[in-house]
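Novice: Give me coordinates for this.
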Amino acid sequence: MPTKITKNIQISLLLVATLGVMSGITVVSSLPLISHTFSDIPNIEFLSKLMLTIPSIIIALFAPFAGHIVDRWGRLKPLYIGILLFVLGGSSGFYLHDFYSILVGRALLGFAVALIMTSSTALIGDYFEEKARHKFMSKQGLAVALGGILFITSGGLLAQMHWSYPFAIYFIPLLFLPFLLKSLYEPEKHKHSDDPELETKLLPVYITAFFVMVLFYMLPTQLPYLIVNTLGGKPQTIGFVIATAMMFNALTSMQYAKIKARLSYMQIYAATFMLFSIGLFFISQASNITGLFFATTPIGMAFGLLFVNTNAWFLSQVPPRKRGKASGILTSSFFLGQFSSPLLFEPIVSSYGIQGLFLLISVVSIVVSLVLFVKSRI
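Specialist: Here you go, the predicted structure:
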């Protein structure tokens, strides 16, 4: 692959990677405002969280099918169709002001992200060999984190003006679509062959991806209500707290290739769950907004490694001929976890409050970390 093309390809894939984080956290700061605006709708506080999770369940259901499309049609056509649907569905909240119509737009966003994430994951596997892939995925983790900082901060500032303004951010992919069309090329197609043992081999990866996202989405679905309703913060505060965590996410993920050269996948997981537990404990004990910022360092560092490590582990296991289908199932696992997060945690929040939830999961995380550490030593 020529060096000049490689640079453009990397930039293109990094831009595409930011769409995954844009799909969710961009409108996080609007959630409390949406629940106030549509307060006449029963259970609106819970329903407003579906703005984040409706795309997730659509992605979870559609992504395996998207994987078959990517294997059959190639990587680029589904990618470009997905980007156009992403813009249309994601921006719907900007020009539609009926709550249920916006939820339909969020569902369309889910179809789009399924195509985008499945195609882009397969492309990364096609374009890069393992060592080069680890280096690229360090850059990808950095790009996702920086994108998260930009989108969550911008969304928070725009939400201050009106709850619908953050939805305008979804028009951004139209700006870099021409560059993608110019830079990316369709990889060589691989002959399909059945491999029943592969699905069993990948099952631990899929389960890990599910729980990683269940934990990650505690932040955008629970923190806004803790900050605004319990600690008396403003909508832009939500953006600043999560963006600070994303900054540490960026700093850590860019070191992934160096860390992976020294540690196994399981050892990296053990370290990240330890960091995550520490951060959750800080949140559970916070009595003011300042206390939340102490949690951003370990939580950001943990998620800076969790996502990159999961994707790298996955791609190390999958042969080229199965990347489309397997990438679809991985995407489904991630976003099924995203959808499930508020549903799984709602009974705990109802009984013990949001900070009680964070304390409980902190204890669970430290146990998981110790188990993984012992297993990695054995």
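Novice: CA only for contacts and neighbour counts going forward, please
Specialist: OK.
Novice: do you know how far the residue of the chain most remote from its centre is from L372?
Specialist: Distance to the chain centre peaks in the chain at I378, reaching 31.7 Å (criterion: C-alpha atoms, centre = their mean). Separation of I378 from L372 (C-alpha to C-alpha, to the nearest Å): 10 Å.
Novice: Specify the local secondary structure of K189.
Specialist: With DSSP: H, G, I helix; E, B strand; the rest coil as the basis, K189 sits in coil.
Novice: To compare with the earlier structure, here is another sequence to fold:
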Amino acid sequence: MHPSTPARSPKATLATYLLLLINCLAPMAAIVIAPSLPQMQAHFADVPNVEFLVPVALTIPGLLVALLSPVVGILADRFGRKPMLIWAIVVYGILGILPMFLDSLYTIIASRIALGCAEAVIVTISTTLIGDYYSGAQRRKYLALQTTFASASAILFFMIGGALGEFGWRVPYIVYAVPLLMAVFSQLLLWEPKASDMARAQEEEACSGAQVFRPGLLLGICLITFVGAVVFMVLQIQLAYLLAGVGEHSPRTAGSIASACSVMIVLGTLAVHLLTRLGLRVPHCLALAFGLIATSFLLIPGVPDSGGMLWVALINGLGCGLLLPTLAIWNMRELPWLRRGLGTGMWYGSYCLGMFLSPILVVAITKTSGDLATTVGWLGGCLIPIAVAAFFASLCRRRPRKPCDVRIVANSLEDA
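Specialist: Purely as a prediction, here's the structure:
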């Protein structure tokens, strides 16, 4: 725990879990309204290109997060975290509720664009604050739990959105009132890290390997994160089409297999903390994650039926669950405090951009491969070199720790 974090107390614990819940607003932006999209499309049937515009209303916030997160990170490093986060949550809640009262599809899309701007602030700063508040094993734990919360909340939001959608396509937007309550608790529970404390924490972290901002490494992590986000979304989006390719056209079957995959994603995120506690490092986890995803993709061209697709989905879900928290932990570990907002923003931007472009890339490659299952198999082959590289990196010994500076030791003794 960092010097800027109050001694473990009920307030500190509540603040941490509040941040984990705040990060769940990202999946809520899309998932809670997804079940009602057909009703929404029917309501605006007279609008030209409605079949294109309604899905855009769902996905456009994610694109804004991809584009704006790095900028948000820079602003958070310069002007502070807490005020930006609280105002963003308030704006997010207000904009989220607006479609309940808007009668123009174009106005709804405009409100969703503005919502994406607020979402970029929320996901970037909530993650940055976890990095500010904690270090070492505690930071790894909560970054992994962040993905666990987001993955589990996605299942819950889909159920809530479906239930509320029974009363009309506008009703699910009422869920956006919840962030307004979160803003109140954020004002009460969260705190702004002090520059002096964070500088001190930075020096102490240097004892276990000095953190120097390395732009090249950050770009490399962002590139791998982009690839990871692309492959993470492949089965999430293409599962129903892949099932149709093996003669299974039942939406219920597709939903059941997708739910099983989501459960494995949650289990995978929980496994990350356990694996790190057992001594496995980032390269080990990346090799395992990319290896599992590659295996699932390579199996798909030979899957004969829905039963085989279920096993593929389980393997894929476990790999995806391992992947994202590992990448988040790796990125946060390499960021000095003065660049933590920037680095977190770039990481989130890469992640969201990969998710947004995933279906576009799959469609483009399928025009060459001629078949979706073949495309997925090709993607699996492309992941093999990444898994192998991570495996060989895991064989290298960890860099020796640098000795603490005498001044840091003296400060520690004074505090004792």
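Novice: any idea how far the residue farthest from the centre of structure 1 lies from Q317 of structure 1?
Specialist: For I378 of structure 1, the distance to Q317 of structure 1 - C-alpha to C-alpha - is 22 Å.
Novice: Name the surrounding residues that touch stretch 78-93 of structure 2.
Specialist: 76, 115, 118-119, 121-122, 125-126, 129, 176-180, 182-183, 186-187, 190-192 (C-alpha atoms under 8 Å, 6 or more residues apart in numbering).
Novice: Quick check on those: which are buried?
Specialist: 76, 115, 118-119, 121-122, 125-126, 129, 176-177, 179-180, 182-183, 186, 190-191 (16 or more other C-alpha atoms under 10 Å).
Novice: Among those, name the ones in helices.
Specialist: Per DSSP state H, helices hold the following members of these: 76, 115, 118-119, 121-122, 125-126, 129, 179-180, 182-183, 186.
Novice: Closest one to D415 of structure 2 out of the residues you listed, please.
Specialist: Proximity of those to D415 of structure 2 (C-alpha to C-alpha) peaks at L129, which lies at 24.4 Å.
Novice: quick one, what contacts that closest one?
Specialist: So, once contact is read as C-alpha under 8 Å, 6+ apart, L129 of structure 2 ends up touching R81.
Novice: Show me what it aligns to in structure 1.
Specialist: Residue correspondence to structure 1 (TM-score structural alignment): L129 of structure 2 is matched to L123.
Novice: any idea how far R75 of structure 1 is from that match?
Specialist: 7 Å.
Novice: In the stretch 151-300 of structure 1, what residue spans correspond to helices?
Specialist: Listed in chain order, the helices of the stretch 151-300 of structure 1 (DSSP state H, counting those that start in this stretch) span 173-183, 196-216, 218-225, 235-253, 256-262, 265-285, 289-317.
Novice: Please disregard the earlier target; I meant the stretch 1-150 of structure 1.
Specialist: Using DSSP H, counting those that start in this stretch, helices in the stretch 1-150 of structure 1 cover 3-25, 31-37, 44-48, 50-73, 76-90, 92-95, 99-127, 130-161.
Novice: out of the ones you listed, nearest to Q285 of structure 1?
Specialist: helix 31-37 (22.5 Å).
Novice: Show me which positions of the closest one end up buried.
Specialist: Buried, per 16+ other C-alpha under 10 Å, within helix 31-37 of structure 1: L31, P32, L33, I34, S35.
Novice: closest to F248 of structure 1 among those residues?
Specialist: L31 (24.3 Å).
Novice: quick one: that closest one and L50 touch, right?
Specialist: No: the pair L31 of structure 1 / L50 is not scored as a contact, 9.5 Å apart, by C-alpha atoms under 8 Å.
Novice: could you say what helices and strands the lengthiest helix in structure 1 packs with?
Specialist: As assigned by DSSP H, the longest helix anywhere in structure 1 is helix 323-377. Helix 323-377 of structure 1 is packed against helix 50-73, helix 99-127, helix 196-216, helix 218-225, helix 265-285, with contacts defined by 3 or more C-alpha pairs under 8 Å, 6 or more residues apart in numbering; DSSP states H and E.
Novice: now those helices as TSV including distance to L19 of structure 1?
Specialist: Below are those laid out as TSV (distance: least, C-alpha to C-alpha, whole Å):
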stretch	distance to L19 of structure 1
helix 50-73	13
helix 99-127	8
helix 196-216	16
helix 218-225	16
helix 265-285	24
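Novice: Tell me how many other residues surround the aligned partner of D71 of structure 1 in structure 2.
Specialist: Under the alignment (TM-score structural alignment), D71 of structure 1 maps onto D77 of structure 2. Neighbour count for D77 of structure 2, taken as other C-alpha atoms under 10 Å: 18.
Novice: can you pull the contacts of D77 of structure 2?
Specialist: D77 of structure 2 neighbours (C-alpha under 8 Å, 6+ apart): L338, R339, R340, G341, L342.
Novice: If you rank those by neighbours, which is first?
Specialist: Neighbour max across those (other C-alpha under 10 Å) = G341, 32 neighbours.
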